[in-house]
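Q: let's see this in three dimensions:
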Amino acid sequence: MAELIAWVLVVVIAAYACAGGTDYGAGFWDLLAGGAERGKRPRWLIDHAMAPVWEVNNVWLIFVLVVMWTGFPTMFQAVFEAMWLPLALAAVGLVLRGAGFALRKPTHRLAQRRIYGAAFAVSSLLTPFFFGAVLGGIAAGRVQVGTTASVDAWANPTSVLTGLLTVTATAFLGAVYLCSDARRFGADDLVDYFRPRALAAFAAVVVLALVALPVTHDDARHVWDGLTGGMGLLLVVLAAVCGVATVYFLLRRSLRWTRYTSAASVALTVLAWGFAQRPYMLPTTLTVTDAAGDPETLKWLTIVTVIAIVLIGPLLVLLFRLDTKGELEPLTDADTQAARAPGDNL
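A: As a prediction, this is how the structure comes out:
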């Protein structure tokens, strides 16, 4: 039962990486969109693409915390004791990001819009970095039961590279999804705007992954061995295939499948990390069995999880389906043309 709950945790982390990661990626491109005039249309698309579902994606994060706290309290305590600072910074980033996004759209004064927009964009960069740094520190074995908080726990080479990989992966997802949204909204100029950015983000992911190979070999050997053999290696290969397929579809301007292939590449990478860490929750000191809570608690957690999946899962699928079909926030041709800024060169 502990093994089952552990895999539920990994799958939910993968879901958050894909769903929430897309929103972080949109914020990343918001940050790089330029000044008020030049960035008007990209930010218009980001606002309309994110507005219907952006709050829903944090459900996955809450689910991760609840399952981790309830099912694996020993791990929860160890991680939050050793990593309280980056996790606190990520939490602050979540709050500022949500506030910035919610307040920017209804605000009419340009100075205030810039402040709220900067809070949203910068937090969209820093929050995934800190989450990635925490995962990197765990993978490198920097977190053990009784480990006190230190900079080395999350500012080591593996953590930094994992944080950067997380940021670039979200940028890749965000640009790919925004390409599809631009096509859906009839804004073909924005397809041409985000398509090269998606390709550039994928290239950055590849470069960082190559840089991470020797670092992981020396700094996180258990995870390295898991990623270079068995099921971990198979999932890494499948993730790479999905990434290359996304690039192929982008180059051919065939955007129908890019959402699925890009999300699959990220989800498969997270699952590969889960297989690579087996049988540990904290390599190489705390196994899944040792980290598990009381058997009775795990039994009820399993029951509640199944009920949540049965009741909430279909609703989330329906929500995202309605969003991709434009049923939640439909736009008219007049709206898409009105968003074009005079003299805006994309």
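
Q: rest of the way, CA atoms for contacts and neighbours
A: OK.

Q: which parts of stretch 64-77 are buried?
A: 64, 67-68, 70-77 (16 or more other Cα atoms under 10 Å).

Q: turn those into CSV, columns for distance to Leu250.
A: CSV is the format used below for the buried residues of stretch 64-77 (distance: Cα to Cα, whole Å):
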residue, distance to Leu250
Val64, 32
Val67, 37
Met68, 37
Thr70, 42
Gly71, 41
Phe72, 41
Pro73, 44
Thr74, 44
Met75, 41
Phe76, 40
Gln77, 43
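
Q: closest one of these to Thr284?
A: If you rank the buried residues of stretch 64-77 by distance to Thr284 using Cα to Cα, Met75 comes first, at 12.6 Å.

Q: thought that closest one was touching Gly293?
A: No: using Cα atoms under 8 Å, Met75 is not in contact with Gly293; the gap is 9.8 Å.

Q: and for Val207, the neighbour number?
A: 12 (other Cα atoms under 10 Å).

Q: my bad, should have said Leu318
A: 12.

Q: where does it fall, secondary structure wise?
A: Element membership for Leu318 (DSSP states H and E) is helix 295-324.

Q: and the next element down the chain from that helix?
A: Downstream of helix 295-324 (by DSSP H and E), the next one is helix 333-338.

Q: which positions within that next one qualify as buried?
A: Thr336.

Q: and stretch 282-302, by the same measure?
A: Buried, per 16+ other Cα under 10 Å, within stretch 282-302: 282-284, 286-288, 291-293, 298, 301-302.

Q: what's the nearest residue to Leu61 if we skip its chain neighbours?
A: Tyr16 (6.4 Å; Cα to Cα, 6 or more residues apart in numbering).

Q: does that neighbour sit in a helix, a strand or a coil?
A: helix (DSSP: H, G, I helix; E, B strand; the rest coil).

Q: hmm, who's touching stretch 190-200?
A: Stretch 190-200 is contacted by residues 41-42, 171-176, 178-180, 182-183, 247, 250, 346 when judged by Cα atoms under 8 Å, 6 or more residues apart in numbering.

Q: now the second one, please; I'll put the structures next to each other:
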Amino acid sequence: MIVDLPTVWFVAIAVLWTGYFVLEGFDFGVGMLLPVLGRGRAAEADRRVVINAIGPVWDGNEVWLITAVGAMFAAFPAWYAATFSGFYLPVLLVLVALIGRGVAFEYRGKRDDARWRARWDAAIVFGSAVPAFVWGLVFANVVRGVELDADGVVRSGLVDLLNPYALVGGMTTLALFVLHGAVFLALKTDGPVRRRALAAARTAAPVAGAALFAFLMWTQADHGSPATAALAACALGALLAGAALVARGREGWAFAATAVAEAATSAVVFAALFPAVLPSLLDPAFDLTVASAASAPYTLGILSWVGALFLPLVVLYQSWSYWVFRRRVTRAHVS
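A: Presented below is the predicted three-dimensional model:
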């Protein structure tokens, strides 16, 4: 049996990006909610509870981004080159935000000074909100297409990338990640932080639902298929279920539902894109496709053996770390 390795690797990259959005999505949501949930007389204790809730896992979640980008570079070098050069400024902004966010997690507790911590808290919020919005902007533009010429060079400027469809995509990921993060904190904390997280989730759910509905309907209208319609229905149904479960205080099942909503939304993006990897707005003949952008069969074969060996180990290790740090975080743990 002949295996279509380019298609296999397109699916693998879609899975890696989906894993990144689901796992890092709640990290971003937690970071954006830091000043909302950590307030009042015990603001510093509650902010430490919020940060400690993701402390053992946030950097591990970013491994999915590194793996996804590395897989794009190895399996589809033309896709990697066109995407990361054409979206140079947005991706650079994401990189700066992620670096600042990582430094802030490590340095905010180095000095017992309120102004010092406030500056690093602002870096955490900025470093969470920017990627949450920009990744939606980037992938919406990838689905929509860019001004890609015959040489594989993206001619679209920054203003072209800020089109209405892409802005809706950015707002969708931003709202989804806030909801996902709020539900995660309701699941992972107790006391005042948990109560505020549940309230934040109830507030964020209608906003996320409206944004998701608008983005998915727009995507279906312009780039849809029966497969994307089924996935969009799954995403919207999961989000509605998550909102209902949050209202009932069932945060464990609500977190699973919002995770499914994010995964299904990511699947809609990649299903709408296939078999292209980067469509051209100038001429369909200039599209980068799964077949035309792929590496040589020998390279894909080697990658397949490496991925089959190491990816299960990464998943097992990360699953184990989540299990070890599964208990709720309270003020008693940070006092």
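
Q: now a ChimeraX select for only the buried ones of the contacts of stretch 190-200 of the first structure.
A: Buried members of these, defined by 16+ other Cα under 10 Å, are picked up in ChimeraX with:
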select :41,42,171,172,173,174,175,176,178,179,180,182,183,247,250
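
Q: among the contacts of stretch 190-200 of the first structure, which lie within helices?
A: Among the contacts of stretch 190-200 of the first structure, the residues falling in helices (DSSP state H) are 41-42, 171-176, 178-180, 182-183, 247, 250.

Q: on that earlier part again, tell me the one among the contacts of stretch 190-200 of the first structure nearest to Arg109 of the first structure.
A: Arg41 (17.9 Å).

Q: ranges for the helices of the stretch 151-300 of the first structure?
A: 157-184, 188-219, 221-227, 230-251, 258-277, 288-291, 295-324 (DSSP state H, counting those that start in this stretch).

Q: identify whichever of the ones you listed lies nearest to Ala36 of the first structure.
A: Of the helices of the stretch 151-300 of the first structure, nearest to Ala36 of the first structure by Cα to Cα is helix 188-219, at 16.2 Å.

Q: the closest one: how far from the chain's middle?
A: From the chain centre to the centre of helix 188-219 of the first structure is a distance of 14 Å (Cα atoms, centre = their mean, to the nearest Å).

Q: quick check: buried residues in it?
A: Neighbour count says helix 188-219 of the first structure has 189-191, 193-202, 204-206, 208-209, 212, 215-216, 219 buried, by 16+ other Cα under 10 Å.

Q: and for stretch 113-121 of the first structure?
A: 113-114, 116-121.

Q: and it, which stretch of the second structure?
A: Here stretch 113-121 of the first structure aligns to the second structure at residues 117-125, judged by TM-score structural alignment.

Q: now the matching stretch on the first structure. Mean distance?
A: With mean Cα distance after the TM-score superposition for the first structure, stretch 117-125 of the second structure departs from the first structure by a mean of 0.8 Å once superposed.

Q: re the thing from before, with distance to Thr127 of the first structure and secondary structure as extra columns, can I get the buried residues of stretch 64-77 of the first structure in CSV?
A: Putting the buried residues of stretch 64-77 of the first structure into CSV (distance: Cα to Cα, whole Å; DSSP: H, G, I helix; E, B strand; the rest coil) gives the following:
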residue, distance to Thr127 of the first structure, secondary structure
Val64, 16, helix
Val67, 21, helix
Met68, 20, helix
Thr70, 24, helix
Gly71, 25, helix
Phe72, 24, coil
Pro73, 24, helix
Thr74, 25, helix
Met75, 22, helix
Phe76, 19, helix
Gln77, 21, helix
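
Q: secondary structure of His108 of the first structure: a strand, I assume?
A: No: with three-state DSSP as the criterion, His108 of the first structure is assigned coil and is not in a strand.

Q: ok, it to Tyr116 of the first structure distance?
A: Separation of His108 of the first structure from Tyr116 of the first structure (Cα to Cα, to the nearest Å): 11 Å.

Q: same check on Asp30 of the first structure?
A: The value you get for Asp30 of the first structure to Tyr116 of the first structure, if Cα to Cα is used, is 12 Å.

Q: corresponding residue for Leu318 of the first structure in the second structure?
A: Match for Leu318 of the first structure (TM-score structural alignment): Trp320.

Q: brain fart, Val244 of the first structure
A: Match for Val244 of the first structure (TM-score structural alignment): Leu240.

Q: what residues are up against that match?
A: Taking Cα under 8 Å, 6+ apart as the test, what Leu240 of the second structure contacts is Gly209.

Q: whereabouts in the second structure does stretch 2-11 of the first structure align?
A: Mapped onto the second structure using TM-score structural alignment, stretch 2-11 of the first structure spans residues 6-15.

Q: now the matching stretch: buried residues?
A: 6, 9-15.

Q: so how far does it sit from its counterpart in the first structure?
A: Stretch 6-15 of the second structure sits 0.5 Å off on average (mean Cα distance after the TM-score superposition for the first structure).

Q: pull the distance from that stretch to the chain's centre.
A: 17 Å.

Q: my read: Ala271 of the second structure touches Ala227, true?
A: Yes: under the criterion of Cα under 8 Å, Ala271 of the second structure makes contact with Ala227 at 7.2 Å.

Q: so which of those two has more stuff around it?
A: Ala271 (21 against 13).

Q: which residue lines up with that one in the first structure?
A: Aligned partner of Ala271 of the second structure by TM-score structural alignment: Phe275.

Q: identify the residue of the second structure aligned to Leu233 of the first structure.
A: Aligned against the second structure by TM-score structural alignment, Leu233 of the first structure finds its counterpart in Ala229.

Q: ok, its match - contacts?
A: Taking Cα under 8 Å, 6+ apart, one finds Gln220 in contact with Ala229 of the second structure.

Q: ok, Pro283 of the first structure next?
A: Applying Cα under 8 Å, 6+ apart, the residues contacting Pro283 of the first structure are 138-141, 222-223, 277.

Q: which one of those residues sits in the busiest neighbourhood?
A: Ala139 (29 neighbours).

Q: ok, that residue touching Tyr280?
A: No: counting by Cα under 8 Å, Ala139 of the first structure does not reach Tyr280; the two are 9.8 Å apart.

Q: how about Leu187 of the second structure, what's its partner in the first structure?
A: In the first structure, Leu187 of the second structure lands on Ser180 (TM-score structural alignment).

Q: and Phe28 of the second structure, what pairs with it in the first structure?
A: Looks like Phe28 of the second structure aligns to Tyr24 there (TM-score structural alignment).

Q: run a quick neighbour tally on that match.
A: Neighbour tally, Tyr24 of the first structure, other Cα under 10 Å: 31.
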